[in-house]
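K.L.:
Have a look at this fold, sequence not included:
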């Protein structure tokens, strides 16, 4: 009886051991199977780095830098004053333009007064011409009548001469009135042209004033975007050249990852996919992001001299495609240019 009991206990222990072994083997297979599945559905690259929107600021006017309020690697707000360029020349130019504009306005007022007088003069001359023509018409008729009577011997030669003299006098006055009218019209036209020229000059001076005023305003160097002021060699006394880059501003909240994957890796990539990021600077810390978009062409096609495989010997090279990745929760210690390793699970749903 005792020996039978020993056999049962031994058999039970033997089956229990096998059961535990099977469970352990299943766990190991499950673990490594999952790891293999994850590995097969994960694409990674260490050709990745942080990028950001960086504004390179240049001056819109030239001159000597007289004031500088910001130093490298400090935060600036949008509209914050960075420095000032010597504005004395621009102020002097603005004052000269103001004086020229006032003189031009005064000249236009004088011309307009002359035009008003000229119009009154024209009305008077036109009225005089009208009256002179009436007199001329009457005298012409009278002179024609006297000529007819003289031919018929009904009037004396003296009467004819008097009538003729009167006719010549009125005729001269009539022609003079016509000439005066033409001169008045011509003078009025000249005044109108002079006014138009003065108005064009005023318009030109006003535009020059706007440009000079803008130049004066641009002597103040302003931060156009918020961010970190950097890459500056500015110092008081430097001569600033218009259009030359003075400094850079790394814009706030614009950092992203630019990962260059092989063309064979991006088949199943989609916008919105979750991305695992590990930076060389923080190898034990994992940061997450998501795919923003995928470049429409390989990096080689955007190069200065794209490759032409139709000429010469051909060596096939796996191309790289840029994938932009946004941070889900960016780290304050990250800066543009840092290298990273990114991994993307291609079996995930977006």
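P.N.:
Cool, got the structure. Remember, predicted model here, so these are calculated numbers, not experimental data.
K.L.:
Going by C-alpha atoms from here, please, whenever you check contacts or count neighbours.
P.N.:
OK.
K.L.:
What is the helix or strand where residue 181 lies packed up against?
P.N.:
Following DSSP states H and E, one finds residue 181 within helix 157-217. Packing partners of helix 157-217 (3 or more Cα pairs under 8 Å, 6 or more residues apart in numbering; DSSP states H and E): helix 88-151.
K.L.:
What angle do helix 157-217 and the helix it packs on make with each other?
P.N.:
Between helix 88-151 and helix 157-217, the angle comes out at 170 degrees (axes from the mean of the first three to the mean of the last three Cα atoms, to 10 degrees).
K.L.:
buried set for the longest strand anywhere in the chain?
P.N.:
Counting residues, the longest strand found in the chain (DSSP state E) is strand 282-294. Buried residues in strand 282-294, counted by 16 or more other Cα atoms under 10 Å: 287-294.
K.L.:
mind putting those residues in CSV, distance to residue 57 included?
P.N.:
Listed next are those as CSV, based on distance: Cα to Cα, whole Å:
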residue, distance to residue 57
287, 32
288, 32
289, 30
290, 31
291, 30
292, 27
293, 28
294, 29
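K.L.:
Go through the residues you listed and name the one nearest residue 223.
P.N.:
Using Cα to Cα, residue 292 comes nearest to residue 223 of these, at 28.0 Å.
K.L.:
Contacts only, for that closest one.
P.N.:
Applying Cα atoms under 8 Å, 6 or more residues apart in numbering to residue 292 gives the contacts 271-272, 323-326.
K.L.:
ok, and here's another one to check against it:
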């Protein structure tokens, strides 16, 4: 306090400070009591997954697991029932044979490609060599033909001379100018010359036939060359055949897989742990594909659905802490707001109200809010459909 401050001014300042503090306290208390601290509803229940177990194939039930009955608990993987496999095993056996046959065809087609690729070059070389060989044979045959033709001409000349001598000597022997032995010698020479001429003609004919044969072989070998030159097309065709057989094999395997799956579906297996409900199967019963046989409710996969009035959602947010009171046991569980529904319960109903016709009465709508249960509280015996009361603390959020 300075000498200039008067006692009156100091007292006024103190009163202002105290008054401001009291006003601030009154404001905080008013906000605390006026603002809603929580919202609650008794329109709530436990919800959870209910798995419908349907038959995936049709058949006759030949066995039902003795543990399968309403309210009984089963583990995932438990065989619930079996259908008669005789409806599906023959198909699997037949398709296995089809797959094995197609696999053998595919191996043969692949081997054919390898053979075609390996022999294409050698076949072409061999065919061309065969053409050259046939052409050489033809040239030899033509040379032999020319030699044979010359021999024929020579033998023919010798024969004509010998025959002329024979005829002349025949006239002389008839006139007794020469002896019979001289004529016989000329006759023998003429016969020999005739034989040599016929042999030369036969050689000429054989040479000409050899030429014709060589020409025929040349034509054939040229055909082999043309066939060998189509080896790339043959290889492409063989590869296309491999692709076709491979496609047939994939198709056969897919069909076999489908049949094998159908056979495996004759065992109805529990996909999850759960409590059985709505059992609808018995021994000897004929069921169809897609038919409901029972339901499974996992005991620990539960949450609460609280239907709050729309007027209660102003301060309700995802992540806020919630208390769940179980009507059956009186136990209080803790959880958090997980999500708020995207529409009112009336909109989710099978026949939503139509307010565009008739007299309209305004009704406060309810919106479903999902509340997750904290893991440490899931030991409680909670069953989907149980009635609960839910209270949400709208002032705090997050973990407790």
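P.N.:
Perfect, I can see it now. If you're wondering where the values come from, they're calculated on a predicted model, not measured in any experiment.
K.L.:
Got a TM-score for the pair?
P.N.:
The TM-score (TM-score structural alignment, normalised by the length of the first structure) is 0.69; 303 aligned residues with a Cα RMSD of 4.2 Å.
K.L.:
follow-up on the earlier one: show me which of the contacts of residue 292 of the first structure are buried.
P.N.:
In the contacts of residue 292 of the first structure, burial by neighbour count holds for 323-326, counting by 16+ other Cα under 10 Å.
K.L.:
Can you flag which of those belong to strands?
P.N.:
Short answer: these in strands (DSSP E) are 323-326.
K.L.:
Would you mind listing the residues in contact with residue 378 of the second structure?
P.N.:
Residues in contact with residue 378 of the second structure (Cα under 8 Å, 6+ apart) are residue 300.
K.L.:
For it, give its distance to residue 386 of the second structure.
P.N.:
According to Cα to Cα, to the nearest Å, residue 378 of the second structure stands 14 Å off from residue 386 of the second structure.
K.L.:
How about residue 296 of the second structure?
P.N.:
Residue 296 of the second structure sits at a distance of 17 Å from residue 386 of the second structure (criterion: Cα to Cα).
K.L.:
In terms of packing, which of the two has more residues around it?
P.N.:
Neighbours per residue, other Cα atoms under 10 Å: of residue 296 of the second structure and residue 386, the larger number sits with residue 296, 25 against 14.
K.L.:
rewinding a little: nearest to residue 43 of the first structure, out of the buried residues of strand 282-294 of the first structure: which one, please.
P.N.:
Minimum distance to residue 43 of the first structure across the buried residues of strand 282-294 of the first structure is 13.0 Å, recorded for residue 291 (Cα to Cα).
K.L.:
Trace that closest one over to the second structure, please.
P.N.:
Superposed on the second structure with TM-score structural alignment, residue 291 of the first structure falls opposite residue 337.
K.L.:
In contact with that match, which residues are there?
P.N.:
Residue 337 of the second structure touches 317-322, 369-372, 392, counting by Cα under 8 Å, 6+ apart.
K.L.:
With distance to residue 285 of the second structure as added columns, please give the residues you listed in TSV.
P.N.:
Output for the contacts of residue 337 of the second structure, formatted as TSV (distance: Cα to Cα, whole Å):
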residue	distance to residue 285 of the second structure
317	52
318	49
319	50
320	51
321	50
322	48
369	42
370	40
371	42
372	41
392	50
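K.L.:
which of the residues you listed line up with contacts in the first structure?
P.N.:
Counting by both residues aligned by TM-score structural alignment, their matches' Cα atoms under 8 Å, the members of the contacts of residue 337 of the second structure that carry over to the first structure are 317-322, 369-372.
K.L.:
Assumed residue 300 of the second structure was part of a strand.
P.N.:
No. Counting by DSSP: H, G, I helix; E, B strand; the rest coil, residue 300 of the second structure falls outside a strand, being coil.
K.L.:
give the contact list for it.
P.N.:
By Cα under 8 Å, 6+ apart, the contact list for residue 300 of the second structure reads 378-379, 382.
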